[in-house]
Each structure stands twice: as C-alpha cells, then as structure tokens.
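**Q** Sequence first, predicted model second:
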Amino acid sequence: MTFRRLPYMAILLALATVIVSLAVNYLISGSFFGKVKVPELEPYGGYTLEHVLNYEFWRLIVSQLIHVKQPHMIYNVLSLVAIGFIFERKIGSAAFISIWLVAGSIGTFASTFTVPEPWNLGTGGSQAVLGLAAAGLVKFLKGEVVGRITLLVLVLTILPVFALDLIFSEHHLPKLGHILSFSFGALILFGFELRARFATTKLLKSDG
C-alpha cells in the first residue's frame, strides 16, 4: 500500500484517541487500564449542557477522545481506522473530520440528556464512529465502496452498538445519541456530495 492510500485523518484521530484516553485514565487511576468512574472525567473534557453554556467548546472535541473503559476505546479506535481505510479517500479528509466532529458532537451532546446526574457527562468516541459508519454505509449502498471486507467492517461497527442498546437500554430502544450521530453522519456526507456536485456543474457551465 502506498502512502497516498493511507487514511491520514483516521490514523491521526485514532492516535489522538489512544494517547489522550490512556493518559487521562492513568492520571485518574494510576494505571492505563485502571477503573475510572464517569464523573471523574469532568476535569478532562467530559461535559454537560452547563459546560457548553459556559463556552467550554474545547470539550466537544476532547470528550470524544476520552473513555471510561479502555477496551471500549480500543474497539472504537479499530473501527475508526478500518472505516478510514474503506472510504476516507472516497470523501476526502475534510468531509471525514467534519463527520467525526459534528456527528460525534451532536450524538455525545444528546446523550447527556438521557442519563441522570452525575453520570450524564458526554464522553467517548462511539457517536463519532457511528456517524462515520453511517456515511460509509451510504457509500456502500450506492456501490461506491464494495467488497465483503467493507460489509464486514460496517456490520461489526454498526450492529453491536444498536444491539447493545436494544438489550441493555431502559426501554430497549436505540439511544438518542446513537440515532442522531448516525443520522447526521449520512446528512453531512450528503451535504458534501451536494456541494461537490454544485461545484462540478458550475465548472462545466463556465467551460461551456
């Protein structure tokens, strides 16, 4: 594989997630894989509506890097890199990071309203990964990314999240944050595709 084919944005986000999440876990518990409670992540980037109202927007990014459970973090990182290899080059790094940030932030923020205090801190990368998986699924359904490996990655990224929601959530329904991040992942991709189509049409008209 040539360097041009590497999903640089996915790799960068994955490295940032591993470094930040493990470092925070070590600072709290004294171990990279020690036990951490959700409220303990508040000083390191976990957030609620109050933090947003106080303009602490840095938390929207950092919250998606830190995790309560490091095995969960590793799963998210592997999913992120796998999705990156599948279609980051298909949509471009700008669209990839936009979906990660916007869909992830919306899903994470929504999740803070569905959990009682003090456990309602927005943290974790699941929402961002789901947003990217939704965009990847759209590309797959359109036939722009193909193959059994592609389908396997999408299934292993999407299905376990919603399956666990149905099994363990209070009302056995998908979590609001997961639904929103998944939906916005597809919508943001559509926006970038619409923009590219408009730019192409404008260029063709100017050439004509």
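**A** Great, that's in hand. This is a predicted model, so every value here is computed, not measured. Residues are numbered from 1 along each chain as shown.

**Q** Going by C-alpha atoms from here, please, whenever you check contacts or count neighbours.
**A** Will do.

**Q** list the buried ones in the helix or strand hosting G84?
**A** For G84, the element it lies in under DSSP states H and E is helix 70-91. Residues 70, 73-74, 76-89 are the ones in helix 70-91 that count as buried (16 or more other C-alpha atoms under 10 Å).

**Q** count of neighbours near F192?
**A** 16 (other C-alpha atoms under 10 Å).

**Q** same question, F96
**A** By other C-alpha under 10 Å, the burial measure for F96, its neighbour count, is 24.

**Q** Can you classify it as helix, strand or coil?
**A** helix (DSSP: H, G, I helix; E, B strand; the rest coil).

**Q** Roughly how far does the residue positioned nearest the centre of the chain sit from L121?
**A** Nearest to the geometric centre of the chain sits A128, at 1.2 Å (C-alpha atoms, centre = their mean). When distance is defined by C-alpha to C-alpha, to the nearest Å, A128 is 16 Å away from L121.

**Q** Same check on P43?
**A** 11 Å.

**Q** Next up, the contacts around the spatially closest residue to V81 that is not a sequence neighbour.
**A** Leaving aside its sequence neighbours, V81 sits nearest to A10 (C-alpha to C-alpha, 6 or more residues apart in numbering; 5.4 Å). Counting by C-alpha atoms under 8 Å, 6 or more residues apart in numbering, A10 touches 80-81, 83-85, 88, 96.

**Q** Quick check: A10 is in a strand.
**A** No - remark: A10 does not belong to a strand; assigned using three-state DSSP, it is helix.

**Q** returning to that earlier point: between P43 and L121, who's got more neighbours?
**A** Neighbour tally, P43 and L121, criterion other C-alpha under 10 Å: the higher count belongs to L121, 26 against 10.

**Q** Included below, for side-by-side comparison, is a second structure:
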Amino acid sequence: MFIRTEKSIKEFMHYYPIVSGLIIIHLALWLLDFFLPVNIWGGGNTYLVSEGQYWRLVTPIFLHVDLMHALFNSFALVLFGPALEQMLGKGKFLFAYLGAGIIGNLGTQLIEGSTWYGHVGASGAIYGLFGIYVFMVVFRKDLIDQANAQIVVTIFIIGLIMTFLTDRINQSGHVFGFIGGFALAPIVLSKARAFSHWRNRRRVDDDQISFDPNRWNKRRVPKNFKKNILWIVLGGLVLIGLLARFL
C-alpha cells in the first residue's frame, strides 16, 4: 500500500489526480509566497478567525512555512494518500482530507481560543489519513492486511511522539486532525474496496504473453526492488531532515 510502484510521474498523476493536485498546490503556493503575502492572507490565526475570518480554517491546509515543510508534507501525502484515494474514490478522499484538516484547525481554535496563534501546514489533514487507517486497523480489518496495519500503527506512534517533543508543531492540529479522520472513517469507508496493485496496472492481452523455457534458471530479482530501495532512502532522508530541523 505504501511503496510506490508507478513507472513515472505522469503515471502517478494519472492514477492519483487528487493527491497529485494537492502536492502541486503545496509547491505552487510556496513559490507564490515569494511574490505575494499568501501566508499572511491565508495562514491560520486563532484571533483573526474569532474576528470572523473563517476562511482561515481552510486555507492553512495548503500553506507551509518553508520548502522543507512543504516537501515533508507532500512526501507524506505521496506515501499515504494514493491507497486511500484508490479505495475511497476521488470525491470521498478529498472530502475526508479537507474534513480532517478543517477539524484539526477547529480543534486548534478551541484549544488556543482568541489568542494570536498562527499556524500553517497540511499536517492535520495528513494525520486525518492516519485516523482513517487506524480505524481500518481496529474496525475494518477486511480493508488492510496485518503487515500494512503494523506499518500504520508504528508510524502513527512515532509521529505522535514527535508531535509532543517540540512546541514548534501545532499539536492541537495533529491530534484533532487524527480525531477528525477517525470520526469520518465510517462514512467514507462505507463502500470502500481493499487496495490492490493490479487495479493500477495495464492489462496485457493473452497473445502478448510468451513462454520462456529458461525462466526457472534465471536469477530472480523483484521488478520494483530498485524503486522500493529509492523510496525507503528518500523517506529516511526526509525523516532525518525533519529531526534535524526540530532538534
């Protein structure tokens, strides 16, 4: 579920248009902030929301402090978004993602009150995806296998610990984003199908399949071994970069 096997960026964008669109928005708004005060206009601010600027409950989901922040959240979305987009469908996935992000921002508003507390980032929405996965682990075991369930639980626990290790993270946004995703899970998973790699592979006609009599004598190497190693290395580098940023 979490190791990408697409052959190209074009193929990834074709199969996962919502995830791809969100990543493009992340990077485009980061670039735009060099020319226009986008983060000032749309960043979360609990005092300004209490004064009636309610769009700030939505717009922070797409904004980030810097490039590292945008890249980390985008990479997390690349890892954990595609399986859910396929399982839920485009509409429900977007509803769950934005819904969890908004709930995370509402939670921040509730905890921080009308103080001048500023925040940006897609982390609350991404923690909402974890909320959906954890719901699957607990209540919808038919949608996730044991190996992937262990990955989800492990990464979620690590992320939760990291959330409370520094005060430079919107802790309320993370926690309430997760709660939002968990709460929305029964709705969006009502007609969900288990993730399957074969749905994303082009079908090959029977007449294109040939028999190789020497196939058993060949040394077998998984087709996507190099790609899997690349994603693991990239994931490690991103985590190291995140830790270096906050330590």
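**A** Great, that's in hand. Model, not experiment: these values are computed from the prediction.

**Q** what's the TM-score for these two chains?
**A** Scored against TM-score structural alignment, normalised by the length of the first structure, the superposed chains reach a TM-score of 0.69; 179 aligned residues with a C-alpha RMSD of 3.4 Å.

**Q** if we can go back for a sec, which residue in the second structure aligns with the residue nearest to V81 of the first structure?
**A** Alignment note: A10 of the first structure maps to V19 in the second structure; criterion TM-score structural alignment.

**Q** Would you quantify the distance from the residue mapped onto E85 of the second structure from the first structure to G136 of the first structure?
**A** Residue pairing (TM-score structural alignment): E85 of the second structure is matched to E88 of the first structure. For E88 of the first structure, the distance to G136 of the first structure (C-alpha to C-alpha) stands at 9 Å.

**Q** ok, now E144 of the first structure?
**A** 9 Å.

**Q** just to revisit the earlier point, now find how far off-centre the helix holding G84 of the first structure is within its chain.
**A** 9 Å (C-alpha atoms, centre = their mean, to the nearest Å).

**Q** By how much does that helix deviate from the second structure on average?
**A** Compared with the second structure after the fit, helix 70-91 of the first structure shows a mean deviation of 1.4 Å (mean C-alpha distance after the TM-score superposition for the first structure).

**Q** just checking, M87 of the second structure touches A185?
**A** No - the criterion here is C-alpha atoms under 8 Å, and M87 of the second structure misses it with A185 at 12.0 Å.

**Q** if we can go back for a sec, so among the contacts of A10 of the first structure, which aligned pairs are also touching in the second structure?
**A** For the contacts of A10 of the first structure, the subset whose aligned partners also touch in the second structure (both residues aligned by TM-score structural alignment, their matches' C-alpha atoms under 8 Å) is 80-81, 84-85, 88.

**Q** Going along the chain, name the helices of the second structure.
**A** 9-15, 17-32, 38-42, 46-50, 67-88, 90-112, 123-139, 146-163, 171-188, 225-246 (DSSP state H).

**Q** between those, which gets nearest to V58 of the second structure?
**A** helix 90-112 (5.8 Å; C-alpha to C-alpha).

**Q** could you give the angle of the closest one to helix 171-188?
**A** 150 degrees (axes from the mean of the first three to the mean of the last three C-alpha atoms, to 10 degrees).

**Q** one step back: the residue nearest to the centre of the first structure and M1 of the first structure: what is the separation?
**A** 26 Å.

**Q** what's the answer for I11 of the first structure, then?
**A** From I11 of the first structure to M1 of the first structure the distance is 15 Å (C-alpha to C-alpha).

**Q** same thing with F96 of the first structure?
**A** Going from F96 of the first structure to M1 of the first structure by C-alpha to C-alpha gives 20 Å.

**Q** returning to what we had before: distance of the residue nearest to V81 of the first structure relative to G143 of the first structure?
**A** 22 Å.

**Q** likewise G125 of the first structure?
**A** G125 of the first structure is 27 Å from G143 of the first structure, by C-alpha to C-alpha.

**Q** From S123 of the second structure, how far out is the residue lying closest to G235 of the second structure once chain neighbours are set aside?
**A** With sequence-adjacent residues excluded and distances taken as C-alpha to C-alpha, 6+ apart, G235 of the second structure is closest to F75, at 7.9 Å. Here the criterion is C-alpha to C-alpha. By it, F75 of the second structure lies 11 Å from S123 of the second structure.

**Q** now do Y117 of the second structure
**A** Counting by C-alpha to C-alpha, the gap from Y117 of the second structure to S123 of the second structure is 16 Å.

**Q** do L22 of the second structure as well
**A** 13 Å.

**Q** Between those two, which has more neighbouring residues?
**A** The neighbour comparison of L22 of the second structure against S123 (other C-alpha under 10 Å) goes to S123, with 31 against 18.
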